[in-house]
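**Student:** Would you be able to build a 3D model of this:
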Amino acid sequence: MDWIAPVGTIGGAIVGVGSALLAERLRWRRERDQQWAQQRRAVYREFVMASSRAHSQMRASALKAGLSERERFSEIHQAIDSSQLWQQRQALSLTAPSHIVSLAAEVTQALEAIRDVLIEDPSITGDRFLHLRATYWLKNADLREAMRSDLGMSGPPDPEVGHYRGPDPVP
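**Tutor:** Sure, this is the predicted structure:
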């Protein structure tokens, strides 16, 4: 009967250490998941901002008066290149799930289509530009909504998802 106290003590120590290890493991996993979500949020934010910069800078370049075709070509390409869109898309491909990478590729392709149209015709009021811009905005809204969903954000959806206030997008 002298063995019951030491066995009980050892059993209690095992349960105590085991529960402490389990609690520590759960805390570590929760912190790791939070850090991963923060990293994805930062990459998502940078891509969306780069996309917006590319669009704005291309429009500004197209509006510059007195540029030759060669200068306009260079300015518009420089606008999209200096936005860091390509770098942020590569970072996104290392961080995001495949469906978000696909949506980001669609946003990038929409910007490339805008770039090509602005090189040909620098008008930002022409039908081709307006339709391509509508396509870009809708794809960008879909991407943002997918990013919000991936990050577990609650609340109403992005109001631009599935809606656009301008001409119909390019089919």
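
**Student:** CA atoms for contacts and neighbours, from now on please.
**Tutor:** Will do.

**Student:** shouldn't S93 be in contact with V101?
**Tutor:** Yes: counting by C-alpha atoms under 8 Å, V101 is a contact partner of S93 at 5.8 Å.

**Student:** Find the residue at the geometric middle of the protein.
**Tutor:** Y44 (3.1 Å; C-alpha atoms, centre = their mean).

**Student:** buried set for stretch 120-139?
**Tutor:** Of all the residues in stretch 120-139, those buried under the rule 16 or more other C-alpha atoms under 10 Å are 122-124, 128-139.

**Student:** Sticking with the residue nearest to the centre of the chain, tell me its helix or strand.
**Tutor:** Assigned by DSSP states H and E, Y44 belongs to helix 4-63.

**Student:** how far is that helix from where the chain is centred?
**Tutor:** Distance, stretch centre to chain centre, for helix 4-63: 18 Å (C-alpha atoms, centre = their mean, to the nearest Å).

**Student:** What helices and strands are in contact with it?
**Tutor:** Under the contact definition 3 or more C-alpha pairs under 8 Å, 6 or more residues apart in numbering; DSSP states H and E, helix 4-63 sits against helix 69-82, helix 85-95, helix 98-120, helix 127-150.

**Student:** centre of the chain versus the shortest one, how much separation?
**Tutor:** By that I understand helix 85-95. For helix 85-95, the distance to the chain centre is 9 Å (C-alpha atoms, centre = their mean).

**Student:** Next: the third one.
**Tutor:** From the chain centre to the centre of helix 98-120 is a distance of 13 Å (C-alpha atoms, centre = their mean).

**Student:** And this one, please, so the two structures can be compared:
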Amino acid sequence: MQWMSLASAVLGAAIGIASTLLADRARWRRDMQDRQQELRRDVYAEFLSALSETRRCLWEAARDSSLPMPERAQMARDAHAQWATHSLRIKVDLVAPKELLPHVDRAYRSMCDLRDAIEGGALYGDAEYHAQRESFHRDLHTLRLEMRRDLSIDQ
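**Tutor:** Coordinates of the predicted model:
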């Protein structure tokens, strides 16, 4: 009989330890997922902000027709460099799921195409500028929606 109570006590302790370990593991996994989502949200926000600020600077370069073309081209290049969109794109590539990456690349490429159009002499009133700007806005909008989907934010 004493073996039976000893075995019951050992079995009870083993079940208690196992359930505690399972609960701790589940909590750890949930905490890791929360931290990963927070990291993605921060990197996504930083990248989207940089794209928006770059777009604003590009708009300023395209609007200022009083500047000579080489200076407007330099403003466009500076906007791209100032907001470090390329570096932030690499950060997004590191944390985003692979399904999001084509949208990231499309939005980034559209911003570069807009910059290239301005470097080539396109002004705010030109059809080329408007076509590139609309393409960028469309790709940026799609990227935002996909990022929100990835972060499980209601749309």
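
**Student:** returning to what we had before: mean per-residue distance, the helix holding Y44 of structure 1 versus structure 2.
**Tutor:** Superposing on structure 2 and averaging over aligned pairs (mean C-alpha distance after the TM-score superposition for structure 1), helix 4-63 of structure 1 comes out at 0.7 Å.

**Student:** okay, now the aligned residue in structure 1 for C112 of structure 2: neighbour count?
**Tutor:** Matched by TM-score structural alignment, C112 of structure 2 corresponds to E112 in structure 1. For E112 of structure 1, the neighbour count with other C-alpha atoms under 10 Å is 18.

**Student:** before we move on, what about S87 of structure 2?
**Tutor:** S87 of structure 2 has 12 nearby residues by other C-alpha under 10 Å.

**Student:** For A96 of structure 2, see how far away it is.
**Tutor:** Distance, S87 of structure 2 to A96 of structure 2, using C-alpha to C-alpha, to the nearest Å: 14 Å.

**Student:** Over to H86 of structure 2?
**Tutor:** In terms of C-alpha to C-alpha, H86 of structure 2 sits 15 Å off from A96 of structure 2.

**Student:** more crowded one of these two?
**Tutor:** Taking other C-alpha under 10 Å, H86 of structure 2 and A96 do not tie; A96 has more neighbours (20 against 16).

**Student:** for the more buried one, what are its contacts?
**Tutor:** Neighbouring residues of A96 of structure 2 by C-alpha atoms under 8 Å, 6 or more residues apart in numbering: R40.

**Student:** Equivalent analysis for L39 of structure 2, please.
**Tutor:** V95.

**Student:** What distance do you get for it to P102 of structure 2?
**Tutor:** Distance of L39 of structure 2 to P102 of structure 2, computed by C-alpha to C-alpha: 20 Å.

**Student:** Tell me how far R115 of structure 2 lies from Q74 of structure 2.
**Tutor:** Taken as C-alpha to C-alpha, the span from R115 of structure 2 to Q74 of structure 2 is 10 Å.

**Student:** more neighbours, those two?
**Tutor:** R115 (29 against 14).

**Student:** these two touch, right, that one and L58?
**Tutor:** Yes: between R115 of structure 2 and L58 there is a contact under C-alpha under 8 Å: 6.6 Å.

**Student:** Now the common contact residues for the two.
**Tutor:** A76.

**Student:** okay, now the nearest residue to R72 of structure 1 once chain neighbours are set aside: neighbour count?
**Tutor:** Nearest non-adjacent residue to R72 of structure 1, counting by C-alpha to C-alpha, 6 or more residues apart in numbering: I119, 6.4 Å away. For I119 of structure 1, the tally of surrounding residues (other C-alpha under 10 Å) stands at 22.

**Student:** quick one: contacts for I119 of structure 1?
**Tutor:** By C-alpha under 8 Å, 6+ apart, I119 of structure 1 lies in contact with A62, E69, R72, F73, I76.

**Student:** Give me the aligned partner of the first one over in structure 2.
**Tutor:** By that I understand A62 of structure 1. Aligned partner of A62 of structure 1 by TM-score structural alignment: A62.

**Student:** Isn't its match up against Y124?
**Tutor:** Yes: under the criterion of C-alpha under 8 Å, A62 of structure 2 makes contact with Y124 at 4.8 Å.

**Student:** Cool, thanks, talk later.
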